[in-house]
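Undergrad: Following is a predicted model, sequence given first.
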Amino acid sequence: MLGISTLRSGRFALPLLCLAWLCAIAIPAQGNPPTPVHGLALYGEPALPADFSHFSYVDPEAPRGGSLTRAAVGDSFDSTNPFILRGTPAAGLGQTYDSLTTANPDEPFSVYGLIAETLLLDPERRWIEYALRPEARFHDGEPITAEDVAFSFELLMEEGTPSYRSYYAEVSGVEVLDAHRVRFSFVENASRELPLIIGELPILPRHYWEARDFTHPDLEAHPGSGPYRIARVDPGRRIVYERVEDYWGEALPVNRGRHNIDRLVYDYFRDRDIAMEAFKAGLLDLRIDARAATWATGYDFPAYRDGSVRRLTIPDGTPATLQGYVFNLRKPRFQDPRVREALSLTFDFPWLNANLFYDSYARTQSAFQNSELAAEGLPSEAELALLEPLREHLDPRVFSEPMPLAEPEGLRERLRRAHDLLLEAGYVYRDRRLVHGDSGEPLRLEMLLFDTGMERVAQPMLRNMARLGVETSIRIVDVNQYLNRLRSFDFDMVTAQFPQSNNPGNEQRSYWTSEAAEIPLARNLMGLADPAVDALVEGLIRAESREALIAYTRALDRVLRLSFAVIPHYHSGETRLALWDKFGHPDPFPRYGNDFAAWWVDPEKSAEITRRQRGR
């Protein structure tokens, strides 16, 4: 499922994103011949009819023109190919590629045709066919054919990031039926969301890539078929995209009122503080403000006071992203869950919220926070039916402890409980050092970061660990080195994110399963390998009803919480934006995600902002 990535650019960089709006589909009745459709939905029919003219939240008459400059925080980039393991891809590359279908962010469980004009799903779910639009073109003018679709799938499975092979493992084959029809076949009892996931496959030009080394990162302006193309690359510093004037899909209902801005610019900054100064100076047009302190105190400057800069918040319509510190469970010292639980108790959220965050956050407790998917209280009968067969693999508290787990009140009591857990795990104090009683090895932990802004959040927790006798340190590296260390699993603890949708599916394999534990840059950075988790994830993916899905997510949530593989952080339940007031945007916003493609530059507002900036 599709979501926001912090480390890998583009809609289709699967290792660090999930498909936030895509889910399972409605099944035609057994025995009825399949009928070509314009879209697919989880329950009943898609909200929009076959003859819809545009998504309901867009302005189909939005003006075209102008530019939008945003910051990309990180040292640099060295690749314009977001689909491979090597290199650090530039921000925004996903806007240059189209897929077979696209999601409507105003619906939780629907997709509509993009490159595909119609979709044909086998009543027994053994395959899906896509009929391509004859007018679909790549940027170099070549037509998009079924051969390109099959080539893209095979190329990404063979030479793309390893997560493609995991994500599409249940696709048994792809068949070109004619120049504009392609069929994907599925294994028996495949995931219910698989037809939608295949629809989001990026389509690459066979004629361009078949004679090139796809695995080698470079900075070429590779042709896609999307609404934007690469216009300029300033290596490591800036990438500029221009709107494709003769974009083949401009008039499609899924695109009307979208892709209005002529130039999209991403400027690179070493850290967020420098990027904030650039925004205040008018060098950046818009920023997503993820730092509570900046949001509370950082906007007392002339442009904000005179109304040139404004702030707005967008409520989140999906479960809050689980962000947290993860242990590298591949290292023996973190394999005992008592050690992980002890170290988790050193995260003092009340202190952080009061002293750093202006009491603007709530503590995240669940992998499915702020949704009906999260576990609450004791397990229900439906959850117990799923958990009981796995009892031998589970912490007994899964059955007896209500969620959220109760923690000792006050830091002193939490540290006392952590101390007891470490002693239970075989640690002792010798010469004022915490060491394992058998090996004599000290308990060490290095926090690996690439963003200096997170250091102030990590330091209080590491100080609390040090009070227990843990040897702690922080290492801040550039993004390239950070990614390289993640690829080789060379870390003790890092920050990870697990975005969720209202209908979790195949992406859960990349998050939690044993299969993903050894895939470089999969979301399962911690290397969690638990047979109970594996079983619950597979059951979740194949859930036959909404009720069954909820039971599986809640059961999985309980097991994950008691694994203590993640120290959850916090969430706000909204997205905070600051912008120079020269843009128009949907009002209200789509319910299940902010669509920046539906924004536009307001000519009158833009002229006024330019006049004010010149007058300062």
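TA: Now that the structure is in, tell me what you want to look at. Residues are numbered from 1 along each chain as shown.
Undergrad: From now on I want contacts and neighbour counts done on CA atoms only, so please keep to that.
TA: Fine.
Undergrad: Please enumerate the strands of the stretch 451-600 of the chain.
TA: Per DSSP state E, counting those that start in this stretch, the stretch 451-600 of the chain carries strands over the ranges 471-476, 493-498, 566-568, 570-571, 574-580, 583-584, 600-601.
Undergrad: all strands for the stretch 51-200 of the chain, in order.
TA: 67-73, 101-103, 110-113, 116-121, 127-132, 171-178, 181-186.
Undergrad: most neighbours per residue, which of those strands?
TA: strand 110-113 (a mean of 26; mean count of other CA atoms under 10 Å).
Undergrad: So which other helices or strands are in contact with that one?
TA: Applying 3 or more CA pairs under 8 Å, 6 or more residues apart in numbering; DSSP states H and E, we find strand 110-113 packed against strand 39-41, strand 101-103.
Undergrad: Save these as CSV, and put in distance to residue 48 too.
TA: Output for these, formatted as CSV (distance: least, CA to CA, whole Å):
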stretch, distance to residue 48
strand 39-41, 9
strand 101-103, 12
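Undergrad: Sort out which residues of the longest helix belonging to the chain are buried, please.
TA: Using DSSP state H, we find that the single longest helix of the chain is helix 546-561. Buried residues in helix 546-561, counted by 16 or more other CA atoms under 10 Å: 548-561.
Undergrad: now for the residues you listed, which pair is the farthest apart?
TA: With CA to CA as the measure, no two of the buried residues of helix 546-561 lie farther apart than 548 and 561, at 20.1 Å.
Undergrad: picking that back up, so what touches the longest helix of the chain?
TA: By CA atoms under 8 Å, 6 or more residues apart in numbering, the surrounding residues in contact with helix 546-561 are 365-368, 372-376, 379, 382-384, 386-387, 394-395, 398, 403, 503, 532-533, 536-537, 539-541, 543.
Undergrad: so how far is that helix off the chain centroid?
TA: 20 Å (CA atoms, centre = their mean, to the nearest Å).
Undergrad: Below is structure B, check it against A:
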Amino acid sequence: MTNRNSQALAKTRSKPNGVMKWMGAGLVLIAATFTSATIARSETIIKAHGFSDFGELKYPEGFPHLDYVNPDAPKGGEISVAARGTFDSMNPYSRKGRAGALSNTPYERLMAAVDDDPYGAYCVLCESLEYPESQDWVIFNLHPEAKFSDGTPVTAHDVVFTVKTFLTDGLPSFAQAVSKFYKSYEALDDHRIKFTFNEGIPRKGLISQAGASIAFSKKWFEANDANIKEPRLESAIGSGPYIPVEVEAPRRIVYKRNPDYWGANLPINKGRWNFDRIRVEYFADPTASMEAFKSGVYNFRRETSSLSWATAYDFPGIRDGFIAKKELANGDLPPSYGMVFNLRRDKFADPRVREALQLMYNFTWTNETLQFGLFAQRNSFWENTDLQAKGVAEGLELEYLKSVEELLEDKSVLTEPVISAHESSNRQLDRKNLRKANKLLSEAGWEADAAGVLKKDGKPLEIEFLSSQPAYDRLIQPYIENLKRLGIQANYNRVDPAQYTNRERGFDWDMIYDGYVNGFEEGNGISQRFGSEDAEYSLFNPSGYSSPAVDALIKKMLDAKTLDEMQAAVRATDRILRAARIMIPAWYNDTFWVAYYDMFEHPDKLPPLALGHLDFWWYNAEKAAALKAKGAL
């Protein structure tokens, strides 16, 4: 877990193409009149149990439970999972250190997303929210019974303290982006907190941003002289369903379900948080992790390596039926990961250089030879969704592109089909692409010397690919070899996780395997990923890409009144990003690969947006007893 992801407090949810419908009753509107001495008109105040920028919420007020859970799921048992590397902190929001897996689990948000309503957020710590039609402000009314794990009440003062803490001492990429949204945030009383938004800021996404705020115990932080800037192995108390009870850095973390969890009977929580214990075991490398799974050191494994999935699951536990091996559908929007160029480096300034480097990556050969043909190649930044640009721009999407025509670096996006990943042969080095790459580099001023080394102004083209993952060795090294055949002085440098984290945060790299986690509904958070104002410091924008044309389209997303308007603006942006060639799109998988000792169960139909094994799966005590009787555990 990286601090960059743990501080993405307003996580957007993605929507599979054609899966979700507008359905169910939505926001409960309680008409009231709000009169202000400073304005001459009155506004209707909306009071609701959740919020959506587009259309109605799926779940109406008073819903009994989420559709995808088993509300009668038994409680009990332990599920254990693996993590790689080490950790030295249980503070997931610090500016230093490497946070332990699931270390943000103890903390709840005012509102939370669910896994079958990609546009909605529902009250958790709050029991309701109120806001005017203008969305100039929002008030969250906290559950009076909400309590931290030590039994003390969660108050609006704790939320104010937490927001201030994040905006003062949180990661700069978060604090600088979010602080400009709020004119003020204040506790109206012990159970009501009001956020007032700054003028001139688009209102779309602001209520969801405020609703994503978590609650620290102000009393605990003051009593322990703690802050979120520094790593620490003692976890701050939270109000969530799990609390850490064993922390053995750098080997193990155990979380225990809080038997006195205040929110256990909330409709949004029924059928969830079913395991008594969640244990995380750390391993130095994938081989040790796999062997530990075979011997039962941990009991649930999510596989991400195609090599392992194809070759490593023929062992007695599988053959004897003790371990289930499954491929489960994953309808979530795949993260747009790949080989990212650090555009802060002058060597990558010319798009022809980036295109040449793209041409030297052979997805076809890599997938068939090294990944057993198990992956698909990603093209879009919003792959397999209604937000993915396709063919030639038309309709509202074309209209939006024409509105920024003077700002476009590559005007071919107006008339040409959207750029897709290049095709390659089934040989590691595709000579046709090699010739294209040579031509592009020559046009950009790079010429080979007598030794075949590409140089410009007497300086060689040097590229370091930085990594901390051993699993990438076999996938990246062939790409490095192809770059060398082009005359580039390329090297692959794998460092330890702590060094990688420091270099990543400091943008001290040429290329890394990273990317962008986008959402099916794009709001203010997209500025942190692709906006010019945040490009230099935002950890959510690893390439450092910026474009005035994209800035203008982001404004159209934020001003969108309908889903169609938002989607058209995103598709136009997708088209520009793909033409800019800010990264080499790599592989993606539309299934979850899982293996587990056959004592866990899940609802027959999983939600489209999550696997949920630590959320709404449960433990079957009879199956566990049978496995123990057979000596499998």
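TA: Sure thing, it's come through. Here the structure is a predicted model, which means the values were calculated and not measured.
Undergrad: picking up where we left off before, now distance to residue 255 of structure 1 and mean neighbour count too, for the strands of the stretch 451-600 of structure 1, in JSON lines please.
TA: Output for the strands of the stretch 451-600 of structure 1, formatted as JSON lines (distance: least, CA to CA, whole Å; neighbours: other CA atoms under 10 Å):
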{"stretch": "strand 471-476", "distance to residue 255 of structure 1": "41", "mean neighbour count": "15"}
{"stretch": "strand 493-498", "distance to residue 255 of structure 1": "29", "mean neighbour count": "22"}
{"stretch": "strand 566-568", "distance to residue 255 of structure 1": "37", "mean neighbour count": "25"}
{"stretch": "strand 570-571", "distance to residue 255 of structure 1": "32", "mean neighbour count": "18"}
{"stretch": "strand 574-580", "distance to residue 255 of structure 1": "24", "mean neighbour count": "18"}
{"stretch": "strand 583-584", "distance to residue 255 of structure 1": "17", "mean neighbour count": "18"}
{"stretch": "strand 600-601", "distance to residue 255 of structure 1": "13", "mean neighbour count": "24"}
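Undergrad: Compare these and give me the one nearest residue 122 of structure 1.
TA: Closest among the strands of the stretch 451-600 of structure 1, using CA to CA: strand 493-498, at 32.1 Å.
Undergrad: ok, average deviation of the closest one from structure 2?
TA: When structure 2 is overlaid, strand 493-498 of structure 1 sits 1.3 Å from its aligned residues on average, using mean CA distance after the TM-score superposition for structure 1.
Undergrad: Where in structure 2 does that strand align, residue-wise?
TA: Here strand 493-498 of structure 1 aligns to structure 2 at residues 511-516, judged by TM-score structural alignment.
Undergrad: Just give me the match in structure 1 for residue 617 of structure 2.
TA: Match for residue 617 of structure 2 (TM-score structural alignment): residue 599.
Undergrad: neighbours around the residue nearest to that match when sequence neighbours are not counted, how many?
TA: Leaving aside its sequence neighbours, residue 599 of structure 1 sits nearest to residue 585 (CA to CA, 6 or more residues apart in numbering; 4.4 Å). Using other CA atoms under 10 Å, residue 585 of structure 1 has 19 neighbouring residues.
Undergrad: What lines up with residue 585 of structure 1 in structure 2?
TA: Aligned counterpart of residue 585 of structure 1 in structure 2: residue 602 (TM-score structural alignment).
Undergrad: Return the distance of that match relative to residue 73 of structure 2.
TA: 9 Å (CA to CA, to the nearest Å).
Undergrad: my read: residue 31 of structure 1 touches residue 125, true?
TA: No: look at residue 31 of structure 1 against residue 125 with CA atoms under 8 Å: they stay out of range, at 11.9 Å.
Undergrad: Which one's more surrounded, the two?
TA: For residue 31 of structure 1 versus residue 125, the count of surrounding residues by other CA under 10 Å is larger for residue 125: 20 against 8.
Undergrad: Show the contacting residues for the aligned partner of that one in structure 2.
TA: Matched by TM-score structural alignment, residue 125 of structure 1 corresponds to residue 135 in structure 2. Taking CA under 8 Å, 6+ apart as the contact definition, residue 135 of structure 2 lies against 203, 207.
Undergrad: Also the one 10 residues further on?
TA: Residues counted as contacts of residue 145 of structure 2 (CA under 8 Å, 6+ apart) are 153, 262.
Undergrad: Against residue 272 of structure 2, how distant is it?
TA: Taking CA to CA, one finds residue 145 of structure 2 at 19 Å from residue 272 of structure 2.
Undergrad: And residue 140 of structure 2, by the same measure?
TA: Taking CA to CA, one finds residue 140 of structure 2 at 24 Å from residue 272 of structure 2.
Undergrad: Then residue 505 of structure 2?
TA: For residue 505 of structure 2, the distance to residue 272 of structure 2 - CA to CA - is 35 Å.
Undergrad: In terms of neighbours, single out the busier of those two.
TA: Neighbour count, other CA under 10 Å: between residue 505 of structure 2 and residue 272, residue 272 has more, with 26 against 17.
Undergrad: got the contact list for the residue lying closest to that one once chain neighbours are set aside?
TA: Nearest residue to residue 272 of structure 2, sequence neighbours excluded (CA to CA, 6+ apart): residue 616, at 4.4 Å. Listed by CA under 8 Å, 6+ apart, the contact partners of residue 616 of structure 2 are 69-70, 271-274, 602.
Undergrad: Then residue 80 of structure 1?
TA: Here residue 80 of structure 1 is in contact with 89-90, 93, 217-222 (CA under 8 Å, 6+ apart).
Undergrad: go again using 7 Å as the cut-off
TA: 89-90, 93, 218-220 (CA atoms under 7 Å, 6 or more residues apart in numbering).
Undergrad: which residue lines up with it in structure 2?
TA: Match for residue 80 of structure 1 (TM-score structural alignment): residue 90.
Undergrad: among the strands of the stretch 51-200 of structure 1, which is nearest residue 343 of structure 1?
TA: Distance to residue 343 of structure 1, taken as CA to CA, is lowest for strand 67-73 among the strands of the stretch 51-200 of structure 1, at 29.5 Å.
Undergrad: Sounds good, over and out.
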